[in-house]
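Q: here is my input; please provide its structure:
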Amino acid sequence: MTPMPEADIATLSYEESRDELIRVVGELEQGNATLERSLALWERGEALARRCEEWLIGAKARLDAARAGIEADAEEGDR
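A: Down below sits the predicted model:
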């Protein structure tokens, strides 16, 4: 696995980030990597986890906005 530069993580979808994070964790769990490789994988994993979190926070914000819109529409309909 040749990792993408960290700057490219910002272009990944949630699914791409999650899948790569799973691969990174798997490689770390095997315990066969050198210390240098393990540190690089750890840093990559942290960046991928942040990217996944950004996607999830964004999705929650969109759901909250949609719910607020539905509730506002329902309140107007009750008037």
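
Q: when you work out contacts or count neighbours from here on, use the C-alpha atoms and nothing else.
A: OK.

Q: quick check: longest helix of the chain.
A: Ranked by residue count under DSSP state H, the longest helix found in the chain is helix 35-78.

Q: and it, what does it pack against?
A: Helices and strands touching helix 35-78, as assessed by 3 or more Cα pairs under 8 Å, 6 or more residues apart in numbering; DSSP states H and E, comprise helix 14-30.

Q: next, the buried residues of the helix it packs on.
A: Neighbour counts over helix 14-30 (16 or more other Cα atoms under 10 Å) mark Tyr14, Ser17, Arg18, Glu20, Leu21, Val24, Glu27, Leu28 as buried.

Q: here is the second sequence; please produce its structure so I can put it next to the first one:
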Amino acid sequence: MTDAANDIAGLSFEEALKQLETIVRELEQGNVPLERSIDMYERGDALRKHCDTLLKSAEAKVEKIQLGQNGEASGTEALDPQ
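A: Modelled structure (predicted):
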């Protein structure tokens, strides 16, 4: 993995989303040089994929919540996000 991919893999959902929002805002302003825009777009795409993976993992965990006899959540089953 590249340093950028390692950097992104270690981010929480909130951190990755904040970086992605910053990239989108800068690109929308339209005053970024072309080469930098391409780099930013590539990082933004990697951040989007990371956020999507984290969201899918969280959704799967929510679906695995087991309800106890009294109707309350009794626990979750951990899932491998891969």
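
Q: work out the TM-score between the chains.
A: TM-score for the superposed pair, counting by TM-score structural alignment, normalised by the length of the first structure: 0.78. Supporting figures: 67 aligned residues with a Cα RMSD of 1.3 Å.

Q: just want the most central residue of the first structure.
A: Note on the first structure: the residue nearest the mean C-alpha position is Cys52, at 0.6 Å, using Cα atoms, centre = their mean.

Q: can you tell me the closest non-neighbouring residue to that residue?
A: Of all residues not flanking Cys52 of the first structure in the chain, Tyr14 sits nearest, at 5.5 Å (Cα to Cα, 6 or more residues apart in numbering).

Q: so what's Arg51 of the first structure up against?
A: Applying Cα atoms under 8 Å, 6 or more residues apart in numbering to Arg51 of the first structure gives the contacts Ile9, Ala10, Tyr14, Ser17.

Q: repeat the analysis, applying 10 Å as the threshold.
A: For Arg51 of the first structure, the contacting residues are Ile9, Ala10, Thr11, Leu12, Ser13, Tyr14, Glu16, Ser17, Arg18, Leu21, Gly45, Ile57, by Cα atoms under 10 Å, 6 or more residues apart in numbering.

Q: out of the residues you listed, which is nearest to Asp73 of the first structure?
A: Distance to Asp73 of the first structure, by Cα to Cα, is smallest for Ile57 among the contacts of Arg51 of the first structure, at 24.2 Å.

Q: now for that closest one: what does it line up with in the second structure?
A: Taking TM-score structural alignment, Ile57 of the first structure has Lys56 as its aligned residue in the second structure.

Q: number of residues surrounding Ala10 of the first structure?
A: Ala10 of the first structure has 13 neighbouring residues, counting by other Cα atoms under 10 Å.

Q: does it touch Glu53 like I think?
A: No. Applying Cα atoms under 10 Å as the test, Ala10 of the first structure and Glu53 come out as separate, 11.9 Å apart.
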